Each structure stands twice: as C-alpha cells, then as structure tokens.
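**Q** Let me see the structure of the following:
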Amino acid sequence: MPEVTNHFRQFNLKPAVIEALTKIGFTKPTKVQGRLIPDILKGKDVVGQSQTGSGKTHTFLVPIFNQLAVDDHETQVVITTPSRELAAQITKAARQFSDAMGNEKVTIAEYVGGTDKQRQVRQLEKHQAQIVIGTPGRIKDLVETGVLKVNTVKTMVVDEADMTLDMGFLQEVDYIAGAMPDDLQTLVFSATMPAKLKPFLKKYLDEPRFEEIPSETVIADTIDNWLISTKSKDKDQVIEQLLGILQPYLALIFANTKERAKELARTLRQEGYKVAEIHGDIAPRERRRVMKSIQNLDYQYVVATDLAARGIDIPGVSHVINDGIPNELEFFVHRVGRTGRNGMSGTAITLYRPEEEDAVARVENMGVHFKNKQIRNGEIQDVKDRHARHQRVATTNKLEPELVGMVKKKKKVVKPGYKRRIKNTIKRKRQMERRIEQRQTMRAERRQNKANHS
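**A** Predicted structure coming up:
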C-alpha cells in the first residue's frame, strides 16, 4: 500500500500541475489522494471508497490534467455524476484547475439534463471537448445520436457510484462505458459499496486497485453534534425556536421526503423566513437558479432532501438541522458533513421523537457521538443523561398528574392500603371522565336535533 505523501511533488507530476495545485491552495494530499493518485498515474483501474469531503474530485482531476494531451482535440476523458449540481461542481473545479495551469487550449464541456440539447449537438458537430462532464442520461443521449464521439476516450470516471445506482442511472453508465475502447481506464468513486454495484465493476474494471479510506472520525471535530428530543412538541415549532435562538449564518435543513421538505419550507415562509428548496420536484431551470442564489448568499435558510443535496458544496453552512433521523443511515454523515468544512466550525442538530430512540441508537452504533441538548426558557441547555430523563418521563406518564404528588409523598415505610387507595383514586377519576364525556356527547346530540328541527 503506497504511503500517504506529505506533498504533491512526490508524485512526480508536471511542473505546471504542481504550480496549479499551489495556486488553488493545495499542498498536502488527503489520504485518498495519497493512496490512489500513484496508481491512476500508472494507468490502473481504481475503486475509491471514502466519505464526502475526502478530496475525491482532485484524486482524479490531478492525474487527468497531468496526462492530458493538450494538442489532441478529441474527447479524452468522460466524467459521469448522478446530479446536475455535482456535475456543475466538478466542472467548476476542472475549469479552475485548467485556468491555474494556464491551459487555455483545454476544452471542458458540461452536459446535463434540463439544458439545451440542440445547442450542445451543434457545438459537438463543430468540435469535441477534451474533457466531458455530465449526468448519465444526457451523455448517453449524445453518444446514442452519434454526435459525442467516445471511441477516443482514455479515462472514464464514475463519481458517486452508489448514488448513481440509487437514482437508477447505472444502465445509462453501462451504455456509455460499452461504447468506449476496450483498453479504457476506469475510475470509480463512491461513499458506500452496495452489492448491486459489483457486477458493473467486474464488467468494466481490469484487476482494479480497491482502496477504502476509513474516516478518522465519523463526524469531524470541527462540528458540534447536538441531539434534541422534540418530546410532544411539533417539529416545525422546534425548528422555528432553534432558528430564532441560533440566528444561523446559513442553515441547511434536511427532510426525509420531498413532501416533508415542501411542507416545512411553506411553514417557515409563513413565519417570515426566506427559504430555498432543493428536492426532486424542483424543475431543472429553477434548481440552477436556486443554487446560484444560494451560492450568492441570497438565502439564509435552505430546506433539502438527501438525494437532491448530497455532494453539493454550499460554502458557509454554519448549521445543519436534521428534521429527523434519515431513512438511510449512511445519509446522516453526508448531512452533518455539510457544515464544519475547510477547518471552519459548525453545528449539526438532530431532532427526534421519543419513539425514535432506536433509530438514534443505530446512528450511535455507527460511531457517532451526540451532545444531548434541550430548549428551555429560550436557551439551548445541556441534558446530562437523556436515557434517565426518558425513563422518568415514561414512569411519570403512567400516573395522572394529580396522583404524582401522592407518589412523591409516599413514605419509605408503605402504610397498609396505600396502593389500593391510588388504584381506587384512578378508578374514580376515570369514571368521572367517562361521565363528563357522555354528558358532552348528549348535549351535542340535543343541539344537533334542535338545529335539524328549526
């Protein structure tokens, strides 16, 4: 296993690449870069499994630009990614790298769904881009019509492969890879490695170098990770309280479904908050406009779903709020990792109901450590032991409020008949409640009969 080097110079990269890395502020490789860049430079197929924020993008961009034949004006690299936003991010990083190298001749094209396909066709009929970045569906369309020539491609990158599988795009990626040369170098990057992905890897990768980079800590130490029980309160009210107390610079609020995201965004708008939405029901053109507005800090609050927001790098996120435990537990780390980036501090807050304690325990079993908090008197306060608190609540709730005092006054030596008196008191109270309910029902029926005969 190659050791992680302490400077990019140890990879024997071209001077222009080293200079470009210095210009964009990269000097020391991350773990995934240190372990995989040497193999990619040798032309090997690789599979890199590491979490978001580990430096995967430059793990493939650095060797791609180092090996690119600048004077060869044909498609040499194709990079697929499952979302338009991720494609835009990689395109931005690639152009930044190219500009830093002073490579004005390098042509980079972004092809994603929801954009003007005919315009892209006309461009491709004039010339092929050397580096193509895009979503699988649009790239497949362009290859299928014959305007995008991929028979000259030397390297194919499948970014966020597990998300590509989840969103149902693996068939399109399969088609694209099948149209490329047999001696293709294939680079696959993924946060997780589902079993359903393995047939694709076996089909297109030749004795790949597999590298799993475990996170040193599941949650970065720059993130304050809080857990708050909503108890019997409405989650919308709790989120409004949090926003009022914390006054975030930029809050990213995650919902488990697009329906819940829309509902929460609507509620917050009614309370006067300027909220952006990122979920599957937002049209492509609108999503691009919203993302641009978020990047320009036009919004202080963003409500999003996991698949729509995964991998999106929104700078300046000071707070992440989980509306609940995600259905897919691996998304928890992706959510929380949206804050506390680039050495900056951040706060992640997860809301849960008492009946979701098992889901919280499953997250903790992943190695996630929470600080237990509560909202009290308009402040965020520590909770020493949430399990003890839940136990007390569960015990107390078994008794009616007026009986709690009787229990508290109970002496160490129980007098004969004490339990029987409590039992009889509960019985009398419930009988009284039933009588009151019956009287209310009868009154309601009389009113209704009177209204029908008037």
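
**Q** okay, CA-based contacts and neighbour counts for the rest of this
**A** Fine.

**Q** Name the nearest residue to residue 173, sequence neighbours excluded.
**A** In this structure, residue 173 finds its nearest non-sequential neighbour in residue 136, 5.7 Å apart by C-alpha to C-alpha, 6 or more residues apart in numbering.

**Q** Please name the residues that touch that neighbour.
**A** 80-82, 112, 169, 172-173, 176 (C-alpha atoms under 8 Å, 6 or more residues apart in numbering).

**Q** in the stretch 201-350 of the chain, which spans are helices?
**A** Taking DSSP state H, counting those that start in this stretch as the test, the helices found in the stretch 201-350 of the chain are 235-246, 258-270, 284-295, 306-309, 330-336.

**Q** how about the strands in the stretch 151-300 of the chain?
**A** Along the stretch 151-300 of the chain, the segments classed as strands by DSSP state E, counting those that start in this stretch run 155-158, 185-190, 209-212, 223-229, 251-254, 275-278.

**Q** And the stretch 1-150 of the chain, by the same measure?
**A** 46-49, 77-80, 108-111, 131-134.

**Q** Could you list the buried residues of the first one?
**A** Within strand 46-49, the residues that qualify as buried are 46-49, counting by 16 or more other C-alpha atoms under 10 Å.

**Q** Now show me the structure for the sequence below, then we'll compare the two:
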Amino acid sequence: MSFADLGLSDELLQAVEAAGYTEPTPIQAQAIPPVLMMKDLIGIAQTGTGKTASFVLPMIDVLAHGRRRALMPRSLILEPTRELAAQVAENFEKYGKNHDLRMALLIGGVQMGDQVKALQEGVDVLIATPGRLMDLFERGKILLTGCELLVIDEADRMLDMGFIPDIETICSKLPTNRQTLLFSATMPPVIKKLADRFLSNPKYIEVARPASTNTNIEQFKLQVSARKKREALRELLRTDNVSTAIIFCNRKTTVRELAKSLKRYDFKAGEIHGDMDQSSRIAELERFKSGAINILVASDVAARGLDVKGVSHVFNFDTPWHPDDYVHRIGRTGRGGATGRAFTLITPEDAEAIENVEKLTGGKIPVYRLASDGGEALDDTREEAPVSAKAAAPAKRRKRPARSETGKVEAARPVEAKKPVDARPTQAERPAPKAPRPEVREPERTGRGRTAHRETSDRYETAGGDQGWNGPVPEFLSVSAIA
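**A** Take a look at the predicted model:
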C-alpha cells in the first residue's frame, strides 16, 4: 500500500515524497481514511509508529478549504509537553508546505505577546499545551467556538501529568458537532471514560498491544548497588558501541548531577529537564540533534515525543516509578525500523518497580553482566560526591533497629554485666543513671526539602529514623543487669 491509496491530495503526496516516505505505517494506513471521512477516532499505538503523521496528514487536506477568523482557530491539537508540541508543529511545516495553512504554537516558556498576535491574525491549526491554552482562554484572548477538529495526543501522558480536568473543561467549550481524534499508548479507565464522554461513535484502531515494547529494541537490566551506578553507566558508555544515547533519571537534581559527572569523565553530555526555560531546552536539543553532544541526560519531560534519528541506546539510570514510562523511555531508540539497545540499572530497592515493568511488557528482561564483574573495582577517584563527608559519614555508621519477623522493633539485647569499681558507689547505693541517647547528626538538606544523601544514593537512607538505641553501653557507666 502507498500513500496514494489512502486518498490524500496530490499536493500532500508531493510533500510526503519530498520528505522521503513511500509507504505508510500500520497506524497511518488505518487512521488516515476514517479521518478524511470526518469520523471520530481512537488510536492505540506504541511510540515510534508514525502516529503523529497519522493525524497531521489528513488534517492538512481536511483544512485545505475554509476561511480563517481572528481569535478562533479552526482546529486544535492538545499536547502534554512543549517538546512534543514543537515536534508536531515541525510536521505541519514539513507536510503542509504546498498548502496555504497558518499554524500557531501555544506553549509555556515563551513570550505570550507573539502568540496572541498570531491568534488575532487567524490560524487554521493551533497546537497547544493545556496550561497555556487555559491561561489565554481565561484572559479572553482566544475563542473556541469555531473549532471544527480536536486532537488529544498522548492521552495517557496527559493523565499522568494531571491535565485531564483541563481537557474536560476545554472539550466542554468546543462545539458539540466537531470531529475528535484521541491517541494514546495505553487505555486506562480514566481515558476510556474521557473517550466515552467526548467522542461520538469513534472508530477504534489498535496496532499493537497496549504498553508493548518495540521488538527492534534489545532490552537488558543491570543489577548494581546504588554506589556503583555511575561507574557501571560509564563502562556501558565506553564498551557497548554507543553512538548517541539518552539517559533517563527520575529526579531533576539527578539529571544535573549525572550530566556534570559525565562531563568530568570527558563524555560529550548535555541535559534537559523541567527546571530549564524553553529556549535552553530547545538549544540543548539542537546540540544533540546536530551531533555537538552525543549523550543527553533527561528527566521524563523528554520521554515522549522526542524524535531524534539514530539514537542507538537508551539508559534508565533510575528504574522508572511508573511502568508505562519505561515503554516510552526506551521508545526513543529503535524508531523507524532501526534497531536499538536499552539498559536499565536496578538496585535492590528497585525490585518491585522492575517487576511491575516486566508484568506490563509481558516478559522477563534479560540480565546483563559487565566485563568488569568479578574483577577489580572501577576507578572512581575522580568522582565528586554531591554531599559533604560530614553529612555522609554519620549515615554510614547508623544502624537500623533490630526487627522481628513481624516487622516490629525488638528491644535492645541485654549486655554482659560489668563488675562495679570499688571506689564507686554500688548499684544499691545510688540509682542507675540512664544511658544517654547517642547523638545523631541531622543530614544536610537540599533546597527542595530532601536530604542530600537521599538524592545521591538510597544506600544511606534510614527506614524509620530514631526508633531506639541498640548499641553497646558506654564503658564509663557501671550498669549491672542484675538488680
């Protein structure tokens, strides 16, 4: 099957051919005809399947005829992140170059004045994140009563980011006779309820089992202690024929610290996370795409929507908290029929998280062993600890209280009685002094309220705080266990 068989216009076929595509992907072949027929659609497809073009291409032809009006966009595409919105905008520019369509990008992190000016001139396609769209709507800068077509992209990601209430509000402001397209990698109950409420007799398309992973991606898990994660990652980067790689972390602070660490070891690394402004994030992505850097350390803000050609590896420096995020993270490699490799570093604390991932993907992830396993420890003398030695030292010496099989803290064991010194009063002559509680130094705090040692390694984390002293009695006390 070719794109010409799907009913697209000649002008659009020329743009598709110029972009280097000849055959549609399964999601494109199934989604484009019903969209051209003005039907509502639910599309379930894993990342990297060409989902964006499956709605961009037919939208261009649907909107080819019509008139623009100020402040009233003719169509609306909702995206969960700025990066994904910008990527969809690039697709419209690439495929719509032979059409007279005006597009506007409505995202946070950039000046609102230029966006308002574009809306005042009238747009055919408005690509927006829910937050910025709601902001302008409440200011009276945009009217949604003229919207003929709505696309809700990455619906499950919208759910994760808490955008569902905003989407429900936006949908309620749109005309009831519009066409609605909903795309998602999974279909949790909340998204199913959303579709039932706002879509009318939709055509359901599913090209892969929900949350299944790409068969072109070789997946491995690497068992490592929290202290050895960075050196294990460096060994993989040096030995596994890595050309370009994205490394995912769960926390923004970990992204910053890991990127600095890799630079100290002469890796060409950059970073992208939610604390960066939009211009900095775009600049870092351009450096990665151009080859100025070949390693991008990222938080989950980059897990979905990034389409960078030739990413050979994905590394989960932290096992993702949500199993769905695993699918989308590793989907940054193995795209467009290419092969890729994905490694997940797991510590003993990640046992439950990786088990949930394997349940979702439907199979055990093979264990990978480094060449250095069983040999001498890797040199880590150049690593700079993010916390001071004063904060780390007490945490290493502190012991957890003894626990029984039921999980309750056991009482301290009696210590061997010591003979009283003749020059001191006996136990009967004076009351026994209480053993002083040991001094436990409070660990340093970071700006967001987390302990510094918690941000760097869960190995130093204590489970229950100060739950009783279980150590030896100081020698300067003469305490007898016998009354």
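
**Q** follow-up on the earlier one: from the contacts of residue 136 of the first structure, which is closest to residue 310 of the first structure?
**A** Nearest to residue 310 of the first structure, judged by C-alpha to C-alpha, of these is residue 82 at 10.0 Å.

**Q** That closest one matches what in the second structure?
**A** Under the alignment (TM-score structural alignment), residue 82 of the first structure pairs with residue 80 of the second structure.

**Q** same check, this time on residue 276 of the first structure
**A** Taking TM-score structural alignment, residue 276 of the first structure has residue 270 as its aligned residue in the second structure.

**Q** I'd say that match and residue 296 touch.
**A** Yes: at 4.9 Å, residue 270 of the second structure and residue 296 qualify as touching, with contact defined as C-alpha atoms under 8 Å.

**Q** Show me whatever sits in contact with both of these two.
**A** residue 288.

**Q** Select the longest helix from the first structure.
**A** Secondary structure of the first structure per DSSP state H: the longest helix is helix 418-453.

**Q** what's the spacing between that one and its chain's center?
**A** Centre-to-centre, helix 418-453 of the first structure and its host chain are 51 Å apart (C-alpha atoms, centre = their mean, to the nearest Å).

**Q** returning to what we had before: tell me which of the strands of the stretch 1-150 of the first structure approaches residue 142 of the first structure most closely.
**A** strand 108-111 (8.8 Å).

**Q** right, so of the strands of the stretch 151-300 of the first structure, which gets closest to residue 439 of the first structure?
**A** Nearest to residue 439 of the first structure, of these and by C-alpha to C-alpha, is strand 223-229 at 37.7 Å.

**Q** So which bits of that closest one are buried?
**A** 223-229.

**Q** what does stretch 168-175 of the first structure give?
**A** Buried positions in stretch 168-175 of the first structure, judged by neighbour count with 16+ other C-alpha under 10 Å: 169-170, 172-173.

**Q** hmm, back to that, tell me the counterpart of the residue nearest to residue 173 of the first structure in the second structure.
**A** Match for residue 136 of the first structure (TM-score structural alignment): residue 130.

**Q** which residues touch the aligned residue in the second structure for residue 184 of the first structure?
**A** Under the alignment (TM-score structural alignment), residue 184 of the first structure maps onto residue 178 of the second structure. By C-alpha under 8 Å, 6+ apart, the residues touching residue 178 of the second structure are 147-150.

**Q** And residue 226 of the first structure, how close does it get to residue 162 of the first structure?
**A** Using C-alpha to C-alpha, to the nearest Å, residue 226 of the first structure is found at 28 Å from residue 162 of the first structure.

**Q** er, residue 22 of the first structure actually
**A** Distance from residue 22 of the first structure to residue 162 of the first structure, by C-alpha to C-alpha: 32 Å.

**Q** One more: residue 404 of the first structure?
**A** For residue 404 of the first structure, the distance to residue 162 of the first structure - C-alpha to C-alpha - is 53 Å.

**Q** more crowded one of the two?
**A** The neighbour comparison of residue 404 of the first structure against residue 162 (other C-alpha atoms under 10 Å) goes to residue 162, with 22 against 14.

**Q** For the aligned residue in the second structure for that one, list the residues it contacts.
**A** Alignment note (TM-score structural alignment): residue 162 of the first structure maps to residue 156 of the second structure. Taking C-alpha under 8 Å, 6+ apart, we find residue 156 of the second structure in contact with 184-188, 191.

**Q** now those as TSV including distance to residue 264 of the second structure and neighbour count?
**A** Shown next, in TSV, are these (distance: C-alpha to C-alpha, whole Å; neighbours: other C-alpha atoms under 10 Å):
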residue	distance to residue 264 of the second structure	neighbour count
184	39	24
185	38	25
186	39	23
187	43	18
188	43	13
191	44	18
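
**Q** and the two most separated of the residues you listed?
**A** 185 and 191, at 10.9 Å, using C-alpha to C-alpha across the contacts of residue 156 of the second structure.

**Q** shared neighbours of the two, anything?
**A** 155-156.

**Q** Who are the contact partners of the residue mapped onto residue 256 of the second structure from the first structure?
**A** By TM-score structural alignment, residue 256 of the second structure lines up with residue 262 in the first structure. Neighbouring residues of residue 262 of the first structure by C-alpha under 8 Å, 6+ apart: residue 277.

**Q** how about stretch 16-26 of the first structure: buried residues?
**A** Neighbour-count burial for stretch 16-26 of the first structure flags 16-21 (criterion: 16+ other C-alpha under 10 Å).

**Q** actually stretch 3-11 of the second structure, sorry about that
**A** If you call a residue buried by 16+ other C-alpha under 10 Å, then stretch 3-11 of the second structure has these buried ones: 3, 6, 8.

**Q** before we move on, what about stretch 266-277 of the first structure?
**A** For stretch 266-277 of the first structure, by 16+ other C-alpha under 10 Å, it's 267-268, 273, 275-277.

**Q** The first structure: which residue goes with residue 188 of the second structure?
**A** Under TM-score structural alignment, residue 188 of the second structure pairs with residue 194 in the first structure.

**Q** can you check residue 224 of the second structure too?
**A** By TM-score structural alignment, residue 224 of the second structure lines up with residue 230.

**Q** which residue sits closest to that match in space, ignoring its chain neighbours?
**A** Closest to residue 230 of the first structure by C-alpha to C-alpha, 6+ apart is residue 353, at 5.5 Å.
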